[in-house]
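*Asks:* Kindly return the folded structure for what I paste below:
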Amino acid sequence: MNILIISGTPRKKGRTRKVAYTLSSRLPAEVIDLSDLTLPLFNGEGEQDRVSEVQWLRELSNEADAFIWLSPEYHNGMSGALKNALDFLNIDHFRHKPTLLMSVSGGGKGGINSINQMRLVGRGLHAMVVPDQLIFDPDSFKEDGAFTADIESRVTQVLREFTHYAGLLPTLGVRG
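*Replies:* Just a heads-up that it's a prediction; the model follows:
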């Protein structure tokens, strides 16, 4: 089973990227790190189909059986980097594929708006967006960057639900 985690932060350092790689260590998952990928600004023109990064993104998405989308919340929405990456993909990349949504906010009240935007885009792409979701805020992390006990419990719960929808629970052995 191929799980693809799309880390929607353009930042090289930050909690969204940290969450993506922590999740990939617990699941058989590959990370598309948008801070390392140089995608052009989507314009819908055919010449963009020949850009190697676009081809790579589409190839990995075609091969994926399930997705986790992670985004920081910027100005009450998902990151432009994530939206731009998703604009290069289409219904065929996501149809019937479980998709888990997670957001990382800078404040104690953020995150839900980026989740809601991702849910709308997921519906437009015919992704099977799972009902549960997870928002990380600054209180979700210890000083060393590890998850707190409370968020660790939620991560385990959400990953179990996600793997259930993906039909993976018996075979994955999600580590908590």
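
*Asks:* contacts and neighbour counts: CA atoms only from here.
*Replies:* OK.

*Asks:* Do a quick rundown of the strands in the protein.
*Replies:* Under the criterion DSSP state E, the chain contains strands at 3-7, 29-33, 66-72, 98-104, 128-136.

*Asks:* For the lengthiest helix in the chain, list every residue counted as buried.
*Replies:* Across the chain, the helix with the greatest residue count (assigned by DSSP state H) is helix 149-165. Applying a neighbour-count criterion of 16 or more other C-alpha atoms under 10 Å, one finds I151, V155, V158, L159, R160, E161, F162, T163, Y165 buried in helix 149-165.

*Asks:* want to put them side by side, so please do this one too:
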Amino acid sequence: MNIVALTGSNRNHAASSGLAEYAAAIMRESGHTVRIIHLYHTPLPLYSPTAENLQHPGVEQLLQSFEQANAIMLTTPEYHGSISGVLKNALDYLGQAHFKGKAVLTASTAGGPVGISSLLQLQAIVRNLHGVNCPEWISIGGSLRHQFEGISGLQTGVHESVPEADERVFSAVRSFLRLAESLRNE
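*Replies:* Below is the predicted model:
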């Protein structure tokens, strides 16, 4: 299965990006292809549906990756009870054609104990884009989020262990992959 993960941080080595890398490594170990788009490394122009913006290399990569994906993962840091601005900007470029009928796993990292507000907002966006929210989500908060900072480039398929979060992430990823497979087989 072809999965795209979009990380919504504008900071290098962010915990939310590390969480996406960690989950992607688990998915790869299950035999799936995962492409991660780091908005820190691939900044997008502020959303405007102009020809100039739609021809921006980062926007073209985003659109193509989502068109080719069978399933989607969205990760964000929680800022002021919401998703990051860079993630919202990227989502504005996407539409129902990119999400319709696809399983979507949402994940957040937060300074507090949990990042529920950002996850609720992401799930509302996914519903409006006709994606199918995974019944489980991932929220990593407090000091635990620091264990995900700096995780990057786990392309080999062998994930680094974060024992305190392993079961939570594994459970959500398993649920997501089951949902994605069932939707793909419909």
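
*Asks:* Now mean neighbour count too, for the strands of the first structure, in CSV please.
*Replies:* Below are those laid out as CSV (neighbours: other C-alpha atoms under 10 Å):
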stretch, mean neighbour count
strand 3-7, 25
strand 29-33, 20
strand 66-72, 27
strand 98-104, 26
strand 128-136, 20
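
*Asks:* Figure out which of these is closest to L57 of the first structure.
*Replies:* strand 29-33 (7.9 Å; C-alpha to C-alpha).

*Asks:* elements contacting the closest one?
*Replies:* Secondary-structure packing of strand 29-33 of the first structure (3 or more C-alpha pairs under 8 Å, 6 or more residues apart in numbering; DSSP states H and E): strand 3-7, helix 15-24.

*Asks:* tell me the average deviation of the first one from the second structure after fitting.
*Replies:* Following the fit onto the second structure, the mean deviation recorded for strand 3-7 of the first structure is 0.7 Å by mean C-alpha distance after the TM-score superposition for the first structure.

*Asks:* between that strand and strand 66-72, how big is the angle?
*Replies:* Relative orientation of strand 3-7 of the first structure and strand 66-72, computed by axes from the mean of the first three to the mean of the last three C-alpha atoms, to 10 degrees: 10 degrees.

*Asks:* Contacts for strand 3-7 of the first structure, please.
*Replies:* With contact meaning C-alpha atoms under 8 Å, 6 or more residues apart in numbering, strand 3-7 of the first structure is reached by 16-17, 20, 24, 27-34, 60-61, 64-71, 82.

*Asks:* got it, and the last one?
*Replies:* Contacts made with helix 15-24 of the first structure from outside it, assessed by C-alpha under 8 Å, 6+ apart, are listed as 5-9, 11, 29-31, 33, 70-72, 103-104, 145.

*Asks:* for the residue mapped onto L46 of the second structure from the first structure, what are its contacts?
*Replies:* L46 of the second structure maps onto L41 in the first structure, with residues paired by TM-score structural alignment. Contacts for L41 of the first structure (C-alpha under 8 Å, 6+ apart) come out as N84.

*Asks:* Just give me the match in the first structure for R35 of the second structure.
*Replies:* In the first structure, R35 of the second structure lands on E30 (TM-score structural alignment).

*Asks:* L70 of the first structure versus its match, what's the distance?
*Replies:* 13 Å (C-alpha to C-alpha, to the nearest Å).
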